[in-house]
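Chemist: 3D, please:
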Amino acid sequence: MSKQIQTTIGIRNALRTTGKVRQLTPEQLEIPIDGDDKDEEQSDIDIWGELYEWARTAAEVGEVGVAARTEDGHISSAFPIREGRSHEIHALELAVWKAYSEREVPVTEVAIVTDNRDFSPCGRCRQVVSDYSSGAEVRSADRQGDNWHHVLPEEETPQRPEPSTVPAEEAIEDGSDTEESVNTDTTPEGQSEQLEVEYIRFETPVYHYKYKDLHTTFCNRDLKGLEFRRSNQEPDLLDPCKSCTGESRVQTIEEQMEDLRSEIREQVPEVTVDGLDPGHFDAEELGAILDAIPTEFHKFERSPETIRFKLSRAVEEINDSETAPKSFEKGEMEAMLAAIEGVGIVPRSPHLFVITESNKMKRVSLSEFQTQGRGGKGTRVTPAGEGDEPTSMFVAIPRDHVLLFTDHGNVYKLNGCEIPHMTTSEGGTPLTEIIPLDEGESVEVAIPMTDDDHEFLAIVTRKGYIKRTKAEEFDNILSTGIIAIDLEDDELRDVKWTDGNSDIIIGSRGGQTIRFDESQVRPMGRTARGVKGIDLTSGDGVTGMSVIDPEEESQILSVTKNGYGKRTDADDYRPQSRGGRGLKDIAIDERNGSLVDVETVTEEEHLVVLNSDGHLIHTPVSGISSMGRNTKGVIIMNLNDDDSVIGWDIVPVSTEVS
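Modeler: I've put the predicted structure just below:
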């Protein structure tokens, strides 16, 4: 059972240090006041000018820069930081906290530099200003040093009594002077004499303290989005959090980052620990860290920018940064240390990505599926009896970015590793939890962004329209997505990268294919619909598209709905003019069913085929017979009567698993 603690702030907030923040006037200290207003005004200008320079420098790193000055003239600055991808520590609270903790002297002036004219400190920041200041004046300006205004004028800065470190009755038992132990400062006009304390409990047998109307505990735990129980009465059978009561000290972010850097140095001796910023690593240190991570990287020209990019691709929770490639946040340093120890490394092996009818998505390592000969039933990859059939699939490496194209004509970009890795018995994660899809919007086609050089992105629709758009137009995709194509009353069918010198083959459900030079499709903007690529007969529709390098020997693999397919030399598909009806590719009858897709292949590659029941077959391309056009093909996957092939893809030679 814990000791009784008064609800009238008879506890010490862990955010405070043991140093007393006293509010004394010059008269109380018997300090003479200089009557020269001119000198005082000049001094004030110098103070705010210096604070502005500190805050402006910090704003070059983050969107907001803050500098705080204590009574003895000490200045600290800060910019916003994020721990991992969750809680953001605001620049204002961090700068004020740093300034006070470094000297244990109250903060008197705070300068904020931001281009956001509507900037207003959150309740958490206001509370920190109250905790560590003696009526601090907070001013804001833009990056040019203009538009100065008061954010928290001295008369509006909320002040609250400094809590006693022990309850009043305990102070009496210890023999201390009650009047000094219990705060007797007068409360500012209009404020309550007491700040109400609430007791917060999670699943663990410990309770925490928080002030009513604030969303953070005394131990600095953010409560937003968390489930907990609250009470106005102190629990009798539980112990209080030692960090909330001040019995244990909470490390600052800088101290935690310094400890992380020391741990990294134990693994990577090239890392130094005597720098001013523990999250800053020079090029040599970054290279040594990259080499210490137990995974392979393709050879590349090393620079801080390229190393940071490779780290963001290979390590979970490390983000790419073109503006500050040498600076890492606390969560990224934790991920870096874990990666050196072999944890949280994004795999290089190919994964199968599956999308279901209810718009759920997951990835499974292809190493879980043994290679087998054609004609088998395959291995289950999605749960049985879920009533949520797979609708599409593709193969990619989790380190690559992936473009997701929807039936609304939009495209979204995300890291492959952001798609949850799950077992074959798990159904997947709703895509709405990964990307901000509109209501009723679903993903139709996905394509990985590899390290290969791409000039264009070719898009084909069900009605046979095709367009090419410069690849660079998809480099900077907003988190909310961008428009990729105007579908009007059409439907998206396939997307492929091209190098500007390739041939394109379009296939239809009726077994027709047409081959033409991609230059016959002029480059267009993202919002364009496209031009006619193939002339379709009534009832027919495009199913897929393939890209051919006319300078290389290759074959076209065709797979049908009922699990049959064949390989045919690409030379058998003579080039034609765009917009024609094309040539017969494969026989479409009751046995074969309609054409599902066409793809360019080589004998060294492997094929993965997924059916509507959630079974996958992984088989070598070389095991599929090579024959001419307009033939029936051979069985690739043995299906039950009600099943059908919903998609297939090629596993490139360079990433094939053994």
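
Chemist: When you work out contacts or count neighbours from here on, use the C-alpha atoms and nothing else.
Modeler: Noted.

Chemist: Okay, and residue 311 sits in which element?
Modeler: Here residue 311, judged by DSSP states H and E, is contained in helix 304-314.

Chemist: That should have said residue 507, apologies.
Modeler: Going by DSSP H and E, residue 507 is part of strand 503-508.

Chemist: quick one on the thing from earlier: by contact count, what packs against the following helix or strand past the helix holding residue 311?
Modeler: Using DSSP H and E, the next helix or strand after helix 304-314 towards the C-terminus is helix 330-340. For helix 330-340, the packing partners by 3 or more C-alpha pairs under 8 Å, 6 or more residues apart in numbering; DSSP states H and E come out as helix 253-267.

Chemist: Next, the contact list for residue 97, please.
Modeler: 128, 132 (C-alpha atoms under 8 Å, 6 or more residues apart in numbering).

Chemist: ok so it is a helix residue?
Modeler: Yes. Applying DSSP: H, G, I helix; E, B strand; the rest coil, one finds residue 97 inside a helix.

Chemist: Double-check residue 67 against residue 107; I have them as touching.
Modeler: No. Taking contacts as C-alpha atoms under 8 Å, residue 67 lies outside contact range of residue 107: 10.5 Å.

Chemist: shared neighbours, the two?
Modeler: Joint contacts of residue 67 and residue 107 (C-alpha under 8 Å, 6+ apart) are residue 96.

Chemist: returning to that earlier point: I'd like to check the angle between the helix holding residue 311 and helix 330-340, please.
Modeler: Inter-element angle recorded for helix 304-314 and helix 330-340: 70 degrees (by axes from the mean of the first three to the mean of the last three C-alpha atoms, to 10 degrees).

Chemist: Quick one: list the elements packing against helix 304-314.
Modeler: Helix 304-314 packs on helix 283-292, going by 3+ C-alpha pairs under 8 Å, 6+ apart.

Chemist: let's see this one next to it:
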Amino acid sequence: IRGSDNAATARNSLMERLDFTEIQAQAILDMRLQRLTGLEREKLDSEMAQLIMDIERYRSILGSPIILDSVVKDELMEVRRQYSDKRRTDIENSAEEVSEEDLIPEEEIVVALSRDGYIRRMPLQDYRVQSRGGKGVKGVSTKAEDEIALLTITNTHRTLYLFTSKGRVFGIKGYILPEPKTGKGKLVGTIVTLDKDERVVAIKDSNLDGAKYVFFVTCKGTAKRLPVEELDGLTRAGRRVLTLAPDDNIARVRVTGGKDELLLTTSMGQTLRVAEEEFRPLGRQAQGVRGMKLDDGDCVVGCDVVTEGRQVFFISDFGIGKRTNYSEFTQHHRAGYGVRAMKLSDKTGKLVGAWGVADDQEIVVISGKGRMVRINTNEISSLSRTATGYKVVRLDEGDSVADVSIVRTDEEVELD
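Modeler: This is a model prediction of the structure:
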């Protein structure tokens, strides 16, 4: 070692002269000089003898199943002696289940139902705010004869209540609705079972916190107040909530707190303000009572809950609209004709409906040909109940307003 020029030469010399392996030669080079004394040599001899004994012992264990079983038993007994304290964890056989809903992102969506019965959903963020009279974003692709009937803003994880023209209601999750990039969506009759002459006339979000009743009004002016508990546990199987006359259909559905005032509006521009308490609560099978008298050819198109600090927004077939203070409408008893709410003409068309709005809210207007426009309520004129109004949304020739939904500025939902 001393005569070698470097460590590599010394290692090779040891391997050649003493027939060491490379590992053995390197181990000798790595040893400190003190380990070359006689005492250290005795320690190495003793360690070697012990290793030889261990090797023989392990070979005897591996070569005899009886000895192997005995060793395993002794070692397990030692483990039990050291760790035989009381269990600190619970062992359960069942694994946590993951539902389909857990895997679906939660997001705000727009649900649109066409007059031809096609339903689809779209992300709410796809729609930009338009100034008054803007043409908006093309949000729905429809056939010329397939006009949009309903528009609702909701959440993918919440349940939607689908109220039908024949007094039934179904419960479905928002995420089960189709979200096509183009096209009309899916026939609602393939999602819930409808009779031949039955159609969906209202879509409501199930987030009814604080509400005590669901208020129905039919096209012919019949009204009914139903406790919200009657909707608990709704599924796609559906249930009947209102018994109708053969020639009548549900027009509007609202939720109320028990002591609210309601504003009933007709297509010919009449409005009746009435206390909710004038309609006694009824069971699911009941037919309802007279809510409002109508002239021949007239029908109910609006039902709004009167809210302090808000106004009522009216819009006609051809996009003429206005805001009017609730104070312009005095309260009357149910079954009356009401008062004039908006001056109509051939240029305005009939009223589409009436909705309660506050300052700085956004109104989503959807036309029959699928045109969507978001407008801030501050851009809509506040006028008296006898005034006609101004152009709120600019429509293409042959198009008309189909529905409206109200969105708060924080993007929470205020359903129609």
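
Chemist: So after superposing, what's the score?
Modeler: Remark: TM-score between the superposed chains equals 0.74 [TM-score structural alignment, normalised by the length of the second structure]; 325 aligned residues with a C-alpha RMSD of 2.0 Å.

Chemist: Which stretch of the second structure lines up against the helix holding residue 311 of the first structure?
Modeler: Helix 304-314 of the first structure corresponds to no residues in the second structure, going by TM-score structural alignment.

Chemist: Next up, identify which helix or strand residue 26 of the second structure is on.
Modeler: Using DSSP H and E, residue 26 of the second structure falls in helix 22-30.

Chemist: can you pull the buried residues of that helix?
Modeler: 25-26, 28-29 (16 or more other C-alpha atoms under 10 Å).

Chemist: Quickly check the residues you listed for the two that are furthest apart.
Modeler: Spanning the widest gap among those are 25 and 29, at 6.5 Å by C-alpha to C-alpha.

Chemist: what about residue 655 of the first structure, how many neighbours?
Modeler: 14 (other C-alpha atoms under 10 Å).

Chemist: from the chain's centre, how far out does stretch 259-268 of the first structure sit?
Modeler: Its chain's average C-alpha position is 25 Å from that of stretch 259-268 of the first structure, according to C-alpha atoms, centre = their mean, to the nearest Å.

Chemist: Where in the second structure does that stretch fall?
Modeler: Aligned by TM-score structural alignment, stretch 259-268 of the first structure corresponds to no residues of the second structure.

Chemist: and if you look at stretch 59-69 of the first structure?
Modeler: With TM-score structural alignment applied, stretch 59-69 of the first structure matches no range in the second structure.

Chemist: Repeat that for stretch 393-413 of the first structure.
Modeler: Counting by TM-score structural alignment, stretch 393-413 of the first structure pairs with residues 151-171 of the second structure.

Chemist: show me what contacts residue 395 of the first structure?
Modeler: By C-alpha under 8 Å, 6+ apart, the contact list for residue 395 of the first structure reads 350-353, 649-651.

Chemist: Can you tell me which of those residues has the most neighbours?
Modeler: Of all these, residue 651 has the most neighbours under the rule other C-alpha under 10 Å, reaching 26 neighbours.

Chemist: Contact partners for the equivalent of that one over in the second structure?
Modeler: Superposed on the second structure with TM-score structural alignment, residue 651 of the first structure falls opposite residue 407. Residues counted as contacts of residue 407 of the second structure (C-alpha under 8 Å, 6+ apart) are 153, 361-364, 413-415.

Chemist: Return the distance of residue 407 of the second structure relative to residue 135 of the second structure.
Modeler: Using C-alpha to C-alpha, to the nearest Å, we find residue 407 of the second structure at a distance of 18 Å from residue 135 of the second structure.

Chemist: rewinding a little: so can I have a markdown table of the contacts of residue 395 of the first structure showing secondary structure and distance to residue 516 of the first structure?
Modeler: What follows is the contacts of residue 395 of the first structure, written out as a markdown table (DSSP: H, G, I helix; E, B strand; the rest coil; distance: C-alpha to C-alpha, whole Å):
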| residue | secondary structure | distance to residue 516 of the first structure |
| --- | --- | --- |
| 350 | coil | 31 |
| 351 | strand | 32 |
| 352 | strand | 31 |
| 353 | strand | 30 |
| 649 | strand | 22 |
| 650 | strand | 22 |
| 651 | strand | 25 |
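
Chemist: tell me which of these is nearest to residue 152 of the first structure?
Modeler: Closest approach to residue 152 of the first structure among the contacts of residue 395 of the first structure (C-alpha to C-alpha): residue 353, at 51.6 Å.

Chemist: And that closest one, what's its match in the second structure?
Modeler: Matched by TM-score structural alignment, residue 353 of the first structure corresponds to residue 111 in the second structure.

Chemist: Same question for residue 450 of the first structure.
Modeler: Match for residue 450 of the first structure (TM-score structural alignment): residue 207.

Chemist: Thanks again, I'm all set now.
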